[in-house]
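S.K.: got a sequence here, can you build the structure:
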Amino acid sequence: MIPLDGLALAPTDAPDAGDVALIERELVAFNVERSLPYDRRPLCVFLRDGAGRAVGGVTGSTNWGWLYLDCFWLPDALRQGGWGGRVLAAAEAEAVARGCRRARLYTYSFQAQSFYERHGYTVFGTLEDDPPGHRQVWMRKDLSA
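M.R.: Purely as a prediction, here's the structure:
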């Protein structure tokens, strides 16, 4: 039982790693009790130069049969040369190898919606004026096709 006296809200932009770990650990335990096995694993694909330094790539995770793409970035010099498609395909292939059947992500109207559409993603939702003057676009793809 948590004593209710002395509780205080503490907003921060510099969280303690242990505090973050507590929230994540407890949410995972909650999810495991009520749903499928919680099998979340990071999935990143880095594009590396000849010296082995990351020059771009994608970050995300897999869980419950889904690939969740978070951040995808390539420098301007590597765009329009097919590298983006190869990075995305590598992430999707690894996700399929992990048993994923679908992928989802969000992008913004000033980012890469058309790139994802060319690679089979479809829009399933939008948030208008987020950020102001633009929209957030939620997309998904069936990886079993």
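S.K.: from now on I want contacts and neighbour counts done on CA atoms only, so please keep to that.
M.R.: Fine.
S.K.: what's the top strand by length along the chain packed up against?
M.R.: In terms of residue count, the longest strand belonging to the chain (DSSP state E) is strand 54-63. Helices and strands touching strand 54-63, by 3 or more CA pairs under 8 Å, 6 or more residues apart in numbering; DSSP states H and E, are strand 41-48, strand 66-73, helix 83-97.
S.K.: so which bits of the second one are buried?
M.R.: Okay, so that is strand 66-73. For strand 66-73, the neighbour count (16 or more other CA atoms under 10 Å) marks 66, 67, 68, 69, 72, 73 as buried.
S.K.: same check, this time on the longest one
M.R.: Residues of helix 83-97 classed as buried: 84, 85, 87, 88, 90, 91, 92, 94, 95, 96 (neighbour count, 16+ other CA under 10 Å).
S.K.: which residues sit in contact with residue 123?
M.R.: 137, 138, 139, 140 (CA atoms under 8 Å, 6 or more residues apart in numbering).
S.K.: would you do the same for the sequence below? I want to compare the two.
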Amino acid sequence: MGESIYKNFLINIVWIHVNHRGKGLGQKLMQIAEVEAIKRGCLIAQLDTLDFQAPSFYQKLGFSIIGTVPKFPGSPERYFMMKHYR
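M.R.: From the prediction side, this is the model:
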């Protein structure tokens, strides 16, 4: 899912099979991972996602968009997101 380094929780991949989406599993998985990140001393979490993936999912969990790369032919818009723990 991710790693902790320099008091950052770097989220690499969060993926729930389509048959199990909409059941709260993604939110539960993120909560478990964030509890562990805080135990490790992380002060922030950061990730990137694409416009067709889950920016609104992460915003509901308290993440803010801190930057974007606009879409261009052959590539969707990319969002960089961060959440402060303290």
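S.K.: returning to what we had before: would you format the helices and strands packed on strand 54-63 of the first structure as JSON lines with distance to residue 124 of the first structure included?
M.R.: Shown next, in JSON lines, are those (distance: least, CA to CA, whole Å):
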{"stretch": "strand 41-48", "distance to residue 124 of the first structure": "23"}
{"stretch": "strand 66-73", "distance to residue 124 of the first structure": "15"}
{"stretch": "helix 83-97", "distance to residue 124 of the first structure": "19"}
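S.K.: average gap between stretch 25-34 of the second structure and the first structure?
M.R.: Superposed on the first structure, stretch 25-34 of the second structure shows a mean distance to its aligned partners of 0.5 Å (mean CA distance after the TM-score superposition for the first structure).
S.K.: ok, the residue in the second structure sticking out farthest from the centre to residue 31 of the second structure distance?
M.R.: For the second structure, the residue at maximal distance from the C-alpha centroid (CA atoms, centre = their mean) is residue 73, at 24.8 Å. Counting by CA to CA, to the nearest Å, the gap from residue 73 of the second structure to residue 31 of the second structure is 35 Å.
S.K.: ok, now which ones touch the residue mapped onto residue 10 of the second structure from the first structure?
M.R.: When the first structure is aligned by TM-score structural alignment, residue 10 of the second structure is paired with residue 68. Applying CA under 8 Å, 6+ apart to residue 68 of the first structure gives the contacts 60, 61, 62, 103, 104, 105.
S.K.: how many residues are close by the aligned partner of residue 105 of the first structure in the second structure?
M.R.: In the second structure, residue 105 of the first structure lines up with residue 47, judged by TM-score structural alignment. Residue 47 of the second structure has 19 neighbours, counted by other CA atoms under 10 Å.
S.K.: quick one, what contacts residue 47 of the second structure?
M.R.: Counting by CA under 8 Å, 6+ apart, residue 47 of the second structure has contacts 10, 11, 12, 80, 81, 82.
S.K.: between the two ends of stretch 131-139 of the first structure, how far is it?
M.R.: End residues of stretch 131-139 of the first structure are separated by 17 Å (CA to CA).
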